[in-house]
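Visitor: Need a 3D model of the sequence below.
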Amino acid sequence: MTVETEHSRKYEAIKAEFPGIVTKQFECDTGWFPILREFFAVVRRVNPKGKERDFTLLQIKEKLGGLRIYYRLGKRVATAAETQIHAAYSAAEARAAGTCEVCGRPGVFRVQGGAWLLTRCEDHAEGGVPAPPSAGM
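Guide: So this is what the prediction gives:
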């Protein structure tokens, strides 16, 4: 199975699990998909079926070695739900910071070639070396 096929298959499974919520492709590797699934589970729990329009997924991507989930909440979203969604986003971002983007095993923040930032395990480091804590996000 090619990487692209695996990415598409896993994305489609999450999209089918959270219809109306997952409306954009993921611009990150599959190691972070379980983290995204947990985030969407919170969104679904606090913003139930039939109210999907109150949550708009704008983009999901890797940026500077970290997971970014960009979304917009409708004006009808209750404050408690908004708080829980923001907390789920913060938890996803923090968890991704210690998870290999490729395989989902424990990973560390790395610098590759002096310029590229990534979060990877040793097996998927691709020459990236662990970055000092001050280089983090």
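Visitor: Only C-alpha atoms from now on, for both contacts and neighbour counts.
Guide: Will do.
Visitor: all helices of this structure, in order?
Guide: Under the criterion DSSP state H, the chain contains helices at 3-17, 33-46, 79-96.
Visitor: wait, which of those is closest to F109?
Guide: F109 lies closest, by C-alpha to C-alpha, to one member of the helices of the chain: helix 79-96, at 9.9 Å.
Visitor: helices or strands up against that closest one?
Guide: helix 33-46, strand 66-73 (3 or more C-alpha pairs under 8 Å, 6 or more residues apart in numbering; DSSP states H and E).
Visitor: who touches that helix?
Guide: Residues lying outside helix 79-96 but in contact with it, judged by C-alpha atoms under 8 Å, 6 or more residues apart in numbering, are 32, 35-36, 38-39, 42-43, 46-47, 66-69, 73, 119.
Visitor: run this one through as well so I can compare:
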Amino acid sequence: MSGDVGPSQNVPDELAGLAARVPPGWRGWWFGCGPGWVALLVELGHDLDEIAPRWSLTQAKSKFAELRFYATAGSDDKDVRQRFDERIRRAEVESSRTCEDCGRPGSLWVTPSGWRVTSCQECREAADEEH
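Guide: Okay, the predicted model is just below:
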């Protein structure tokens, strides 16, 4: 499931709740990270539903080995926006300790080709064997 998912593509069942938060007519791809972060994203989506019921998502992706989650709270309430942003930041930090491929505890790894990824030892070894 890693790779980019856009509005015209089939969305994995686990991400249907997040897909529903993408604004109608959004033309860009909105999801680009590995399967190890799906549970983290699903939990984040549920928490954001509680904090800001009208929130919207424009993109969730991996960048420099960490989740980047671009969303708006859909509220003018300063407290709501602050809690919303804090919860997103916690998920982004958690992603830096979670293997993007399998979801086990992981850490920063720079691949032989120079890509920065968050990976567990087992997934690193499997990647090394592929090269």
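Visitor: Dump the helices of the first structure into a markdown table; add mean neighbour count and distance to V102 of the first structure as well.
Guide: Listed next are these as a markdown table, based on neighbours: other C-alpha atoms under 10 Å; distance: least, C-alpha to C-alpha, whole Å:
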| stretch | mean neighbour count | distance to V102 of the first structure |
| --- | --- | --- |
| helix 3-17 | 14 | 10 |
| helix 33-46 | 19 | 10 |
| helix 79-96 | 17 | 11 |
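Visitor: Switch those helices over to JSON lines; also include distance to G107 of the first structure.
Guide: Formatted as JSON lines, the entries for these read as follows, by distance: least, C-alpha to C-alpha, whole Å:
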{"stretch": "helix 3-17", "distance to G107 of the first structure": "19"}
{"stretch": "helix 33-46", "distance to G107 of the first structure": "14"}
{"stretch": "helix 79-96", "distance to G107 of the first structure": "9"}
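Visitor: and Q25 of the first structure, which of those helices is closest to it?
Guide: helix 3-17 (7.4 Å).
Visitor: I'd like to know how far E66 of the second structure sits from R104 of the second structure.
Guide: With the distance defined as C-alpha to C-alpha, to the nearest Å, E66 of the second structure ends up 15 Å from R104 of the second structure.
Visitor: For R21 of the second structure, list the residues it contacts.
Guide: Applying C-alpha under 8 Å, 6+ apart, we find R21 of the second structure in contact with W55, S56, L57.
Visitor: What is the nearest of those residues to Q9 of the second structure?
Guide: L57 (16.3 Å).
Visitor: what's near enough to touch the closest one?
Guide: Under the contact definition (C-alpha under 8 Å, 6+ apart), the residues listed for L57 of the second structure are L18, R21, V22, P23, W30, F69, Y70, A71, T72.
Visitor: Find the nearest non-adjacent residue to it, please.
Guide: The shortest distance from L57 of the second structure to any non-neighbouring residue, by C-alpha to C-alpha, 6 or more residues apart in numbering, is to A71 (4.3 Å).
Visitor: Sounds good, over and out.
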